[in-house]
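Student: Build me a model:
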Amino acid sequence: MTHASTLTSSAVAERDAGTRVRSWRPLAAALGLFVAARLSGAVVLAATAWATGRQPLALLGRSWDSLWYLGIAAHGYGRTLHFQPGVVHSDLAFFPLYPALVRAVTAVSPLGGGAAGLLVSWLAAAAAACGMYALGARLHGRAVATALVLLWGLLPHSVVLSMAYTEPVLTAFAAWALWAVLDGRWLWAGALAAAAGLARPNGFAVAVAVLAAAAHELWRGRVEAREVSHSLWTGAALAPLGWGAYVLWVGHREGDLLGGYFAVQRRWGSRFDFGHGSLRFVRHLLLHGDRFVFPMTMVIVAVYVLLYALLLADRAPLPLLVYSGVLLLVALGGSGFFESKPRFLLPAFPLLLPPARALVRTARARPRHATVVVGALAGLSFAYGAYLVVIAHTPL
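Tutor: The predicted structure follows:
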């Protein structure tokens, strides 16, 4: 090889390396904004906790459902609490992926359960932010993708993303599964959907989105008289396996293969009643009022409904509409734990695409207005998050 060709090869390698670095910078910037938002919220929460004589890490790592997940990670399934006739809380209501990840971290590191749970959640939140950035950039460009990630980190309930909860894990698998569907990577989409189904009860929304996209692709293939790849069939077959396997396992353990898991949920007071219980509670709020967290929940859920209407008006891709629609349907149609509905909707990040696009337009036309909007959202997120975890004493 001549000296000139060596120099040319070196120049090409340096150019390619520089291109890769530049392509990663927007993602790094978006992830940095997300981390900064969550760290700022954690600082406000820590200050509030210390002011009330409480420990912030204990609140983040060992609150409400976190204790159930950590118990499963440490001892496996088998814990049941009896309260009154018909009210029995069993840990079989909690899906296995998150406690399995926590147990794996504790097995290979010196971390205890609470710290391991926080590590899993924080890493999953970062992976979710990267996935939604990739999805947003594919659909609307890097600026909208960055705004999408930032808005997700500034939701009123985004404090949950800093806690030992399962929403970050579900969102990470969902974001990358939806990206894989749009990119035609059906095997990846199916495998990621199966993992999402092992993360949370509403994780089946990812499988429904993959199946809907696959059905649409099959219909298009039939109309256009073209062959559909085998990977699509395989991905579609994989998608529901995680959720279905756990539901059937619980049913087998309870002695009712198809209905056992849903019986466990009913004993927790959670059932799908097409929104009857939610409407009854909203009526109670309007007539009699209640603690601050409940009217805030009603307002937040109403905003999510409006955002879904905007997503429909924007003619978003079918998988995003199906995924967000199923999550919204489960949250609205399920009874029990009214105050937890905004948390159940945290994984519905496609609903933030319309406001992300609006924020980018505002930032280009009136930068100061965009700064005020982001500052107001940050103030609400940080203050309300600290209130929920430290002061409200209400299950998240």
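Student: C-alpha only now, for contacts and for neighbours.
Tutor: OK.
Student: And the strands in the stretch 251-396 of the chain?
Tutor: 271-272, 334-335 (DSSP state E, counting those that start in this stretch).
Student: just how off-centre is the last one within its chain?
Tutor: When distances are taken as C-alpha atoms, centre = their mean, to the nearest Å, strand 334-335 is centred 19 Å away from the chain's centroid.
Student: With stretch 51-65 instead?
Tutor: How far stretch 51-65 lies from its chain's middle: 22 Å, per C-alpha atoms, centre = their mean.
Student: likewise stretch 130-142?
Tutor: Computed by C-alpha atoms, centre = their mean, the chain-centroid distance of stretch 130-142 equals 16 Å.
Student: circling back: quick one, which of the strands of the stretch 251-396 of the chain gets closest to residue 363.
Tutor: Nearest of those to residue 363, taken as C-alpha to C-alpha: strand 334-335 at 37.8 Å.
Student: who does that closest one touch, helix- and strand-wise?
Tutor: Counting contacts by 3 or more C-alpha pairs under 8 Å, 6 or more residues apart in numbering; DSSP states H and E, strand 334-335 is packed against strand 271-272, helix 276-288.
Student: Here is a second sequence; please produce its structure as well for comparison:
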Amino acid sequence: MTDLETRVAPPRAPLPRRAVVALLGYAGVRALGLAVLFAWSAARGKSGFTLLTARWDALWYARVAELGYGYEVRLPNGDVHSNLAFFPLLPWLERLLHALTPLSYGGAGFAVSLAASFAAAAGIYAVAELVHGSRVGVCAVLLWAVLPVGIVQSMAYSESLFTALAAWSLYAVLTGRWVSAGALAALAGLTRPVGVAVVAAVWTAGVLSFGRERGAKRTPGALLPSYAPRWRRALGMLLAPLGAAGYVLWVGHRTGAGPLGYLDVQAGWRNGFDGGHAFARFVADKFTSFPSALAGLGLIAGVALLVWLYVICVRDRQPVELL
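Tutor: All right, here's what the predicted structure looks like:
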């Protein structure tokens, strides 16, 4: 046996240390974006901090944090905008931080979002590094940082909080930490409606793990795959939907509209799922004049690019929970 064969591989650095480059790059990109926002705001006599903490959805979250649910606005066309549309985890954290610090509810939301954005960047790096290596991890974080709508990552919105919970839930699934994955998925389900996608990822991975394990046991001479104990996988799957299901059912009970009452709340905001019909109509409307037709072509190209990337991910046999 040679020295090369007996040499022990050097231990890997802890994940936080491996993610330093990605996090520094993320901080640099977001700092540049905030600097541009504050300079633009100052040139127009506006407050950049107000734009981040007291505009649009940030106001709705702050109102929930301060006064709870039950506020609604009735529009002249009959639509009803209810704050029940906004999931509760961010307002809960805003209320907690406001109680512990001198921050306003909006300021607390900004602080939560800022901290969560770095947690999200670290989670994105962790998942990408695990699947494809460190370079891909850094690139994934930087791509997320430079998104055209990336400014919401620094606003008192729920996007950063949700992304952090989703990324770390997926990482927990990929590394066999099923109870953590389920708990994080439950929290993601308390953050945004799209949290059900995280729940679906946990359930899909769990069902496949049970199926593969059963198939291996039925195959003579097959090596049994290494999975976490069944009870941990089952517990993670049971925990995952509790957040989203709990809030949606509570809204239905509060409104008196039954289990699907949350859909009525969303309908008041003109939100819902129609199979892409509204989006297709929106794109088609862009072709009514020449300047807007360019935007329509850009949207079509963007959708085609997403489909192409998804096909590549399937061909590369990405972990199913990432698909």
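Student: Please render the strands of the stretch 251-396 of the first structure as a markdown table that adds mean neighbour count to the earlier fields.
Tutor: Output for the strands of the stretch 251-396 of the first structure, formatted as a markdown table (neighbours: other C-alpha atoms under 10 Å):
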| stretch | mean neighbour count |
| --- | --- |
| strand 271-272 | 18 |
| strand 334-335 | 22 |
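Student: Can you lay out those as a markdown table showing distance to residue 167 of the first structure?
Tutor: As requested, these are exported to a markdown table (distance: least, C-alpha to C-alpha, whole Å):
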| stretch | distance to residue 167 of the first structure |
| --- | --- |
| strand 271-272 | 20 |
| strand 334-335 | 17 |
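Student: right, and the ones you listed - which one's nearest residue 238 of the first structure?
Tutor: strand 271-272 (25.5 Å).
Student: Could you tell me where that closest one falls in the second structure?
Tutor: Under TM-score structural alignment, the alignment places strand 271-272 of the first structure onto residues 272-273 of the second structure.
Student: I'd like the helices and strands packed on strand 334-335 of the first structure written out as CSV, with distance to residue 160 of the first structure added.
Tutor: Listed next are these as CSV, based on distance: least, C-alpha to C-alpha, whole Å:
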stretch, distance to residue 160 of the first structure
strand 271-272, 23
helix 276-288, 22
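Student: Pick the most buried one from these.
Tutor: When you average the neighbours per residue for each of these (mean count of other C-alpha atoms under 10 Å), strand 271-272 leads with a mean of 18.
Student: what sits up against that one?
Tutor: 262, 265, 330, 333-336 (C-alpha atoms under 8 Å, 6 or more residues apart in numbering).
Student: Most neighbours among those residues, which one?
Tutor: Ranked by the number of neighbours (other C-alpha atoms under 10 Å), those place residue 335 first, at 23 neighbours.
Student: my read: it touches residue 276, true?
Tutor: Yes: at 7.3 Å, residue 335 of the first structure and residue 276 qualify as touching, with contact defined as C-alpha atoms under 8 Å.
Student: tell me the secondary structure for residue 55 of the second structure?
Tutor: coil (DSSP: H, G, I helix; E, B strand; the rest coil).
Student: swap that for residue 88 of the first structure, please
Tutor: With three-state DSSP as the criterion, residue 88 of the first structure reads strand.
Student: Kindly state which residue of the second structure is aligned to it.
Tutor: Under the alignment (TM-score structural alignment), residue 88 of the first structure pairs with residue 80 in the second structure.
Student: Identify the residues contacting that match.
Tutor: Neighbours of residue 80 of the second structure in contact, by C-alpha under 8 Å, 6+ apart: 72-74, 265, 268-269.
Student: Inside helices: which ones of the contacts of strand 271-272 of the first structure?
Tutor: Counting by DSSP state H, the members of those that fall within helices are 262, 265, 330, 333.
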